[in-house]
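Engineer: model this:
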Amino acid sequence: MVDTALSSLAQNLDGPDWPIKGKDETPSVYIDLTFAEVLELLQIKGQSPERIDQLAGLLRETLAFDSPFGDMVAQTEVAAARDNPLLKNLAKLGIPENFPITLTALEPSTLEFCKLEQLATLGEFAVFAQGMAQNVIVGGDFRKLLNALSHVDEAAVAEVMPFRRGQKGLHLVEAMAQAVWAPDAAVRAEVATTWFRDELAAMEKDLAGGGSYARHFVVLGDAALEKRAADLLRPHLRVGPAKEAVAPGEKKKSGFFGWLFKQ
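Structural biologist: Model prediction:
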């Protein structure tokens, strides 16, 4: 099929027509070119850069019949991922591409959409979002996450994933704080402790040395939320936090100032 007209292949696959007609417009024209060369050739032929997605999809569908298309399709996908600005921004924020979508604070309808589209990780979300047509309108938390990553908006990122503003990466304490609002909070907490096992181990080491459990949660800046997040994580600790004494009639201090007074 390497010498079959692309327009004929498109018709056989019941997909959209290939816009460039002619018997010489075949896969063999493209399969030996680099990603950049394919883009340039398509532009010379009056096509937009997005046309390469249709070409890659068309060749992918024919892989079962003719293997020479494989190298080009793979090269196209790798190059597209490398040039994906959302993936670049994830790296800039120190957020791993394989972080599970289910551990984000996205609203249930958005999580269900991601499930239907088989988007299990932030990286898959980024690739999917990059491939959407420009005229597709999305809303809700999907749009919020898309905008947050597009503009590297740390405040918005922190609303939908366990991100700590001013630092890189995702964190266990913030994951617990977001999990408390979920209907399946206990399940979310268990998954989070598995994902953040290194942070959990570091916390347990600190507690074993006499460290304050509450101090780990002061970054949340909300006394009520700190307590709820701490209570949610507590059953997963292999080292029990020491009880902190409170003088009779004195309310236990929490948050940043509470931590200062403990020093």
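Engineer: all contacts plus neighbour counts: C-alpha atoms, from now on.
Structural biologist: Fine.
Engineer: which strands and helices sit next to the helix or strand where residue 191 lies?
Structural biologist: Using DSSP states H and E, residue 191 sits in helix 185-195. Under the contact criterion of 3 or more CA pairs under 8 Å, 6 or more residues apart in numbering; DSSP states H and E, helix 185-195 touches helix 172-179, helix 223-233.
Engineer: what about residue 191, neighbour count?
Structural biologist: Applying other CA atoms under 10 Å, we find 16 residues neighbouring residue 191.
Engineer: picking up where we left off before, pick the most deeply packed of the helices and strands packed on helix 185-195.
Structural biologist: Comparing these by mean neighbour count (mean count of other CA atoms under 10 Å), helix 172-179 ranks first with a mean of 24.
Engineer: contacts for that one next, please.
Structural biologist: Outside helix 172-179, the residues within contact range by CA atoms under 8 Å, 6 or more residues apart in numbering are 103-105, 161-164, 185-186, 188-189, 192-193, 196, 199-200, 216-217, 220, 225-226, 228-230, 232-233.
Engineer: rewinding a little: from the contact counts, what lies against the helix or strand just after the helix holding residue 191?
Structural biologist: Sequence order places helix 197-208 as the next helix or strand after helix 185-195, per DSSP H and E. Contacts defined by 3+ CA pairs under 8 Å, 6+ apart place helix 197-208 against no helix or strand at all.
Engineer: in the helix holding residue 191, what's buried?
Structural biologist: Across helix 185-195, burial judged by 16 or more other CA atoms under 10 Å covers 185, 186, 188, 189, 191, 192, 193, 195.
Engineer: how near is residue 261 to residue 70?
Structural biologist: 64 Å (CA to CA, to the nearest Å).
Engineer: sorry, that was for residue 44
Structural biologist: 24 Å.
Engineer: so for those two, which sits in the more crowded spot?
Structural biologist: Using other CA under 10 Å, the more surrounded residue of residue 44 and residue 70 is residue 70, with 17 against 10.
Engineer: quick check: which element contains the more buried one?
Structural biologist: Counting by DSSP H and E, residue 70 is found in helix 69-82.
Engineer: what about the closest residue to residue 75 other than its chain neighbours, how many neighbours?
Structural biologist: Of all residues not flanking residue 75 in the chain, residue 35 sits nearest, at 6.8 Å (CA to CA, 6 or more residues apart in numbering). Neighbour count of residue 35, defined by other CA under 10 Å: 19.
Engineer: with residue 55 instead?
Structural biologist: Residue 55: 19 neighbours (other CA under 10 Å).
Engineer: sequence B follows; please return its structure for comparison with A:
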Amino acid sequence: MSVTSTGKYNAAEWDYIRERFTDSALKETELAILAQNAGFAWPFKGAGETPEKYIQYDFEDLQTVPGLVGKKKRVEKLMDILTETLAFDDPFSDLAHSLEAESEEDHTFQRILTKFSIDHDYPVELLHFDAAVQALIEREGIRTLIELVYFGQKTAPSDLESKDLKDFLNGLAHKDEVSIAKHIPFRPVVGGLHFVEAIGLIAETLSREAQVYLLSQTGTQLRTWEETIFEQVDADAVAADLKTASRKVLAAKAWFKQEAEELEQTFRVQGAPERLFIALNDSDRERLGLALAKHALGYLEDKKSGLLGKFFGR
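Structural biologist: Predicted coordinates for the structure are as follows:
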């Protein structure tokens, strides 16, 4: 008699999983690794223990594979692992809607944001994305991080104009903390969103001329190539860049009130604010972020004879 169900899964669901894994980049990844990422455990290890090994079989033949014979619960665990992996492998997947009621909301990304202590309502103007995403945000009237995530989740990959947004969603789906931190002020390992990281991302949006000029105002020793740029600073471009960046830093300050107060207190007592920027884990980002913080928060030394004094009356 043919086998059409394990009780939890049926043949049609297995065929769906097989089809989806045929083109998945994870089909050659060890099941033990996929299981761990999905919150399960797989009893077999080895390079040959991959989804590709199992998806070659139809549902009935799957029951005859060594290690699965007479092990209904193990077959179900295999399908649990592959189902969960698909949800993260393709953040735009309609898997949940295919296996469950179509009206049920897929909260995969919401759960991931919560897991990493990321504020769902973080304002989009403080995110770090390319011009295509910024245009999309304005066009669609998107105001918060979760709104942007939901928009991307409900849009087919081929219809998304920005590779930047695709990369962010894939990083989020795979819980890649480094990729996530490229676009939001997330602190890998520690979790959560932070003021220092927000300043660091804002600083990265500055033109190269503005970055170099800010560094010069902190007394930082400029590199040879930076000195060359500094000599050719475009005053108008620097002014526009710094005004925009400063406005964003002040908006971030209003969001991160407690951390902003901690940073400003460090400036006021002539402490060592650079220690707070060590969290950026990159020496270039640290010195640039510190320079922007000094300027935007009003702790830059009096440079009225310089360009900043000329532009901002300081």
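Engineer: hmm, back to that, make sure the residue nearest to residue 75 of structure 1 is actually in contact with residue 76.
Structural biologist: Yes: Residue 35 of structure 1 lies in contact with residue 76 (CA atoms under 8 Å); the separation is 5.7 Å.
Engineer: just tell me what residue 172 of structure 2 corresponds to in structure 1.
Structural biologist: Taking TM-score structural alignment, the alignment pairs residue 172 of structure 2 with residue 149 from structure 1.
Engineer: quick check, that match in contact with residue 159.
Structural biologist: No: with contacts counted by CA under 8 Å, residue 149 of structure 1 stays clear of residue 159, the gap being 11.9 Å.
Engineer: more neighbours: which of those two?
Structural biologist: With neighbours defined as other CA under 10 Å, residue 149 of structure 1 and residue 159 compare such that residue 149 has more, 22 against 18.
Engineer: so which strand or helix has the more buried one?
Structural biologist: helix 140-150.
Engineer: which residues sit against whatever helix or strand comes next after that helix?
Structural biologist: Per DSSP H and E, the first helix or strand lying C-terminal to helix 140-150 of structure 1 is helix 154-160. Contact with helix 154-160 of structure 1 is made by 104, 105, 106, 141, 144, 145, 148, 149, 163, 164, 165, 166, as judged by CA under 8 Å, 6+ apart.
Engineer: try it again at 10 Å.
Structural biologist: 93, 101, 103-107, 141-142, 144-149, 151, 163-168, 170, 174, 178 (CA atoms under 10 Å, 6 or more residues apart in numbering).
Engineer: and that helix against structure 2, how far off on average?
Structural biologist: Overlaying structure 2 shows helix 154-160 of structure 1 at a mean distance of 0.6 Å from the equivalent residues (mean CA distance after the TM-score superposition for structure 1).
Engineer: quick check: buried residues in that helix?
Structural biologist: Using 16+ other CA under 10 Å as the test for burial, helix 154-160 of structure 1 gives 154, 156, 157, 158, 159, 160.
Engineer: ok, the residue most central in space within structure 1 - contacts?
Structural biologist: In structure 1, the centroid-proximal residue (CA atoms, centre = their mean) is residue 122; its distance is 1.3 Å. By CA under 10 Å, 6+ apart, residue 122 of structure 1 lies in contact with 86-87, 90, 95-102, 104, 128, 145.
Engineer: okay if I get the residues you listed as CSV plus neighbour count?
Structural biologist: Shown next, in CSV, are those (neighbours: other CA atoms under 10 Å):
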residue, neighbour count
86, 24
87, 24
90, 20
95, 19
96, 15
97, 16
98, 11
99, 17
100, 17
101, 21
102, 20
104, 22
128, 14
145, 22
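Engineer: what does the residue nearest to the centre of structure 1 correspond to in structure 2?
Structural biologist: By TM-score structural alignment, residue 122 of structure 1 lines up with residue 145 in structure 2.
Engineer: on that earlier part again, from the contacts of helix 154-160 of structure 1, which would you call buried?
Structural biologist: 93, 101, 103-106, 141-142, 144-146, 148-149, 163-164, 170, 174, 178.
Engineer: that older thread, same for the helix holding residue 149 of structure 1, what does it pack against?
Structural biologist: If contacts are counted by 3 or more CA pairs under 10 Å, 6 or more residues apart in numbering; DSSP states H and E, helix 140-150 of structure 1 sits against helix 85-92, helix 108-116, helix 122-131, helix 154-160.
Engineer: which position in structure 2 aligns with residue 214 of structure 1?
Structural biologist: So, by TM-score structural alignment, residue 214 of structure 1 is matched to residue 274.
Engineer: hmm, that match is touching residue 286, no?
Structural biologist: Yes: taking contacts as CA atoms under 10 Å, residue 274 of structure 2 lies within contact range of residue 286: 7.4 Å.
Engineer: residue 15 of structure 2 corresponds to which position in structure 1?
Structural biologist: When structure 1 is aligned by TM-score structural alignment, residue 15 of structure 2 is left unaligned.
Engineer: name the element residue 15 of structure 2 belongs to?
Structural biologist: If you go by DSSP H and E, residue 15 of structure 2 is part of helix 11-22.
Engineer: next structured bit after that helix?
Structural biologist: helix 31-38.
Engineer: in structure 1, what range does that next one match?
Structural biologist: No residues of structure 1 are matched to helix 31-38 of structure 2 when aligned by TM-score structural alignment.
Engineer: in that helix, which residues are buried?
Structural biologist: Applying 16+ other CA under 10 Å to helix 31-38 of structure 2 flags 31, 32, 34, 35, 37, 38 as buried.
Engineer: then stretch 130-141 of structure 1?
Structural biologist: Neighbour-count burial for stretch 130-141 of structure 1, counted by 16+ other CA under 10 Å, picks out 130, 141.
Engineer: helix or strand: which one has residue 39 of structure 1?
Structural biologist: With DSSP H and E as criterion, residue 39 of structure 1 is part of helix 35-44.
Engineer: relative to structure 1, which residues correspond to the helix or strand where residue 228 of structure 2 lies?
Structural biologist: Per DSSP H and E, residue 228 of structure 2 falls inside helix 224-230. Using TM-score structural alignment, helix 224-230 of structure 2 lines up with nothing in structure 1.
Engineer: counterpart of the residue nearest to residue 75 of structure 1 over in structure 2?
Structural biologist: Match for residue 35 of structure 1 (TM-score structural alignment): no aligned residue.
Engineer: rewinding a little: now render the helices and strands packed on helix 185-195 of structure 1 as CSV, adding distance to residue 256 of structure 1.
Structural biologist: CSV is the format used below for these (distance: least, CA to CA, whole Å):
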stretch, distance to residue 256 of structure 1
helix 172-179, 15
helix 223-233, 9
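Engineer: OK, contacts around the counterpart of residue 98 of structure 1 in structure 2?
Structural biologist: Alignment note: residue 98 of structure 1 maps to residue 121 in structure 2; criterion TM-score structural alignment. Remark: with contacts taken as CA under 10 Å, 6+ apart, residue 121 of structure 2 is in contact with 143, 144, 145, 146, 147.
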